[in-house]
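Enquirer: Fold the following.
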Amino acid sequence: MDLLVVQRPQISEEEISDARRKFIIEPLEPGFGYTLGVSLRRTLMSSIPGAAVTQVKIDNVLHEFSTVDGVTEDVTDIVLNLKGLVIRSENEEPTTVYLRVTGPTTVTAGDIELPAGVELLNPDHHIATLNSKATLSIELRVEQGRGYVAATTAAKEAIGTIPIDALFSPVKRVTYEVEPTRVAQMTNYDRLILDVETDGSIAPREAVSAAGSTMVELFTLFAGLGEGEGGLVLGPEDGDDQVSGILATPIEDLDLTVRSYNCLKREDVTTVGELVQKSEQDLLEIRNFGQKSIDEVKGKLEEMGLSLAERDY
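Expert: Okay, here's the model as predicted:
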């Protein structure tokens, strides 16, 4: 099977905030916008590793339906607040961190004692409110993982240890849309706009890069199934420069007849790029530009692999 070489897509970026960024990929072959959009979104939402609290142990508390003397929140509320911690961990093994506070005070994530390799990105996050007689001592386990792990799937632990639903994914939201884009006179190519927002523990750029690497590893399995060649092959990196160079060619280089050349110059058509934006009907509306001149121009463009635009009705 013959290889079909297509134009190499380019990626541009629009930064909305430190944790949110849009990625614009174009031009893509028709239909590939949705193919990439769906695959990238699902990979970003489920396969990017992160860190989360997986279990807690509170002094003098046996289960999550208890209360702690002098603490406004009950244990269920405290656990829910702990699930909101945004954590970055470089430790591959589970890490234990501690929270030890005496009231009166408002307890925040910044009060947690952190070992090397663990960082909290929302230190102002509220955990509990203590009165003057209260003491709160919590042991938390931080682990790395992917996706969502329900507390019910956690291994059985000692009495007093409370497992927590863990959302490891650092990616909060991913949306995509596909728009038509133009390549020369063709308007049915795809532009993919990918909007990625993270919790701040990883940059959107890093998340998209990790998702792309994951997809490459998986698709390589299928590429190795057979020895035959086929499918689409991306053009060279400088493909856009080559196309731009052709479109920037002055119409003087087309060796048109004097009549055709003068008519085009009078209409301020000076380059091949400007010429291919004209339809046959557009050219026929130029004074003294007849069908013979049309045929001449079409022949010159065909030699360059180009054609006149289709007229929009």
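Enquirer: Please make it C-alpha for all contacts and neighbour counts, starting now.
Expert: Noted.
Enquirer: State the helix or strand in which the nearest residue to Lys22 once chain neighbours are set aside lies.
Expert: Once flanking residues are discounted, Lys22 sits nearest to Asp195: 4.4 Å by CA to CA, 6 or more residues apart in numbering. Under the criterion of DSSP states H and E, Asp195 resides in strand 186-198.
Enquirer: coming back round to it: in contact with the residue nearest to Lys22, which residues are there?
Expert: Arg20, Arg21, Lys22, Phe23, Arg173, Val174, Thr175, Tyr176 (CA atoms under 8 Å, 6 or more residues apart in numbering).
Enquirer: Kindly recompute the last result at 6 Å.
Expert: Asp195 sits next to Lys22, Val174, Thr175, Tyr176 when contact means CA atoms under 6 Å, 6 or more residues apart in numbering.
Enquirer: As JSON lines, the residues you listed with distance to Met186 and neighbour count would be great.
Expert: Formatted as JSON lines, the contacts of Asp195 follow (distance: CA to CA, whole Å; neighbours: other CA atoms under 10 Å):
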{"residue": "Lys22", "distance to Met186": "25", "neighbour count": "21"}
{"residue": "Val174", "distance to Met186": "29", "neighbour count": "18"}
{"residue": "Thr175", "distance to Met186": "27", "neighbour count": "14"}
{"residue": "Tyr176", "distance to Met186": "23", "neighbour count": "19"}
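Enquirer: Another for comparison:
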Amino acid sequence: MTAAIGFPMPKSIIVDDASSTENYAKFIAAPFQRGYGHTLGNSLRRVLLSSLEGAAICSVRIDGAKHEFDALDNVLEDVTEIVLNLKCVRLNLHADGPKTLEIRKDKAGAVTAADIVCDSTVEVLNPEQLICTLDKSLPFRAEIEVIKGKGYLPAEKNTAPRAIGTIPVDCLFSPVTRVNYQVGAARVGEETEMDSLELEIWTDGRITPQAALEEAARILRDHLQPFMGNQVVEKDVVLTEEESKMFKLLSHDVEILDLSVRAMNCLNSANIKLIGELCTKSESRMLKYRNFGKKSLDEIKEKIEKLGLELGMTFSDRLMTALEAESVRVRSEAEESK
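Expert: As a prediction, this is how the structure comes out:
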């Protein structure tokens, strides 16, 4: 694949660590050819806000409630308020299909997201979120369905067949809440008419800003691939015998590492699917992912060391190109199977 000639490109992306938090980060990239700051900034912003996958509660069925305008004897809030509160529950779903969960409470007091009965495939990120308040010590039970999606799905379009008494819920799938970008001036030698791109990303905690930016860039790359003619990467790249052996190992799914549920959930949240994608990440980069701690890091290092690999590895341009193509193929197949 022929590289563009004469276009200035940033060698790396700078993260403003001083202002970064778990849910916010500022990224600075320069230099770009004049005009490309807006081209890339606007494209990334649109993808970040509309195209990242997330999970949301899509429906609820409450014992004793026939419709969304109903009221329950032992609950202070009406059903409409309960539905509004459920929309505010933030969670991650580490599985492909829909998931049905229960909410149970027998004592008077607040029913919160912490009362959602979850297994290892579901992670509630704001357990303190109020769902309703019981004024009597009578059993409260509700059944919610969680699905994955992109962007926003209003309740009126959420029309999948469901049991009588099931109430659809507006789904806000996107884990990115806000994106700003600014284009400034950059200088390269005597050339001053260059762009500098500053991108700010806010998330709701379901994904880190760094992981969100990486996923948005990957989505843009995948959509541009068809416009590159017949340059199919897998056929263009000719690997050496040694590189072919390494590619076979690196192109395996991370599931073969047999990691703990917590470590695997962290990789899923970071959208790391292949061993090759994992090995190119540094230790410091891995520790920036949400809920990824030293224990999970040590576990992963131990597992990949058994394969003769380590974190922070670098590979030849040919091997990296082949790995990127494999990543595109794997994600395309996953999308088609949904």
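Enquirer: Which stretch of the second structure lines up against the strand holding Asp195 of the first structure?
Expert: Aligned by TM-score structural alignment, strand 186-198 of the first structure falls on residues 191-203 of the second structure.
Enquirer: Then stretch 281-300 of the first structure?
Expert: Against the second structure, there is no aligned range for stretch 281-300 of the first structure (TM-score structural alignment).
Enquirer: Next: stretch 138-150 of the first structure.
Expert: Counting by TM-score structural alignment, stretch 138-150 of the first structure corresponds to 142-154 in the second structure.
Enquirer: residues near Ala116 of the first structure, how many?
Expert: Ala116 of the first structure sits with 9 neighbouring residues when counted by other CA atoms under 10 Å.
Enquirer: picking up where we left off before, any idea which of the contacts of Asp195 of the first structure is closest to Val97 of the first structure?
Expert: Val174 (31.0 Å; CA to CA).
Enquirer: so how far is Thr198 of the first structure from the closest one?
Expert: In this structure, Val174 of the first structure and Thr198 of the first structure are 9 Å apart, going by CA to CA, to the nearest Å.
Enquirer: List the contacts of the helix or strand following the strand holding Asp195 of the first structure.
Expert: Following strand 186-198 of the first structure in sequence order, the next helix or strand is helix 204-223 (DSSP H and E). By CA under 6 Å, 6+ apart, the surrounding residues in contact with helix 204-223 of the first structure are Thr43, Leu44, Val196.
Enquirer: Relative to the second structure, and after superposing, what's the average distance for helix 204-223 of the first structure?
Expert: For helix 204-223 of the first structure, the mean deviation from the second structure after alignment is 0.8 Å (mean CA distance after the TM-score superposition for the first structure).
Enquirer: Report the secondary structure state of the nearest residue to Ala110 of the second structure once chain neighbours are set aside.
Expert: Using CA to CA, 6+ apart and skipping the chain neighbours, the partner closest in space to Ala110 of the second structure is Thr133 (4.4 Å). Thr133 of the second structure falls in the strand class when you classify it by DSSP: H, G, I helix; E, B strand; the rest coil.
Enquirer: which stretches of the first structure form helices?
Expert: With helices called from DSSP state H, the first structure shows them at 32-47, 75-83, 204-223, 239-247, 258-266, 272-275, 280-284, 291-303.
Enquirer: residue range for the fifth one in the second structure?
Expert: Alignment of helix 258-266 of the first structure against the second structure: no match, by TM-score structural alignment.
Enquirer: again, but for the second one
Expert: When the second structure is aligned by TM-score structural alignment, the counterpart of helix 75-83 of the first structure is residues 79-87.
Enquirer: With the fourth one instead?
Expert: Mapped onto the second structure with TM-score structural alignment as the criterion, helix 239-247 of the first structure occupies no residues.
Enquirer: Report the buried residues of that helix.
Expert: Leu247 (16 or more other CA atoms under 10 Å).
Enquirer: what sits up against it?
Expert: Under the contact criterion CA under 6 Å, 6+ apart, helix 239-247 of the first structure has outside partners Val272, Gly273.
Enquirer: The match of strand 186-198 of the first structure vs the first structure - mean distance after superposition?
Expert: Taken over the aligned residues, the distance from stretch 191-203 of the second structure to the first structure averages 0.9 Å (mean CA distance after the TM-score superposition for the first structure).
Enquirer: got the buried residues for that stretch?
Expert: Going by 16+ other CA under 10 Å, stretch 191-203 of the second structure has these buried residues: Glu193, Met194, Asp195, Ser196, Leu197, Glu198, Leu199, Glu200, Ile201, Trp202, Thr203.
Enquirer: And stretch 49-65 of the first structure, by the same measure?
Expert: For stretch 49-65 of the first structure, a neighbour-count test (16+ other CA under 10 Å) marks 49-58, 61, 63-64 as buried.
Enquirer: What about these, which are in strands?
Expert: Gly50, Ala51, Ala52, Val53, Thr54, Gln55, Val56, Lys57, Ile58 (DSSP state E).
Enquirer: Could you count how many residues lie near the closest residue to Glu145 of the second structure other than its chain neighbours?
Expert: Counting by CA to CA, 6+ apart, Thr100 is the residue found nearest to Glu145 of the second structure once chain neighbours are left out, at 4.5 Å. Using other CA under 10 Å, Thr100 of the second structure has 15 other residues around it.
Enquirer: which residue sits farthest out from the middle of the second structure?
Expert: Centroid-distance maximum for the second structure: Glu190 at 40.7 Å, with CA atoms, centre = their mean.
Enquirer: Return the distance of it relative to Gly184 of the second structure.
Expert: Counting by CA to CA, the gap from Glu190 of the second structure to Gly184 of the second structure is 17 Å.
Enquirer: what do you get for Gln231 of the second structure?
Expert: Gln231 of the second structure sits 34 Å away from Gly184 of the second structure, going by CA to CA.
Enquirer: before we move on, the earlier item: OK, contacts around the aligned partner of the residue nearest to Ala110 of the second structure in the first structure?
Expert: For Thr133 of the second structure, the aligned residue in the first structure is Thr129 (criterion: TM-score structural alignment). With contact taken as CA under 6 Å, 6+ apart, Thr129 of the first structure is in contact with Val71, Thr72, Thr106, Val107.
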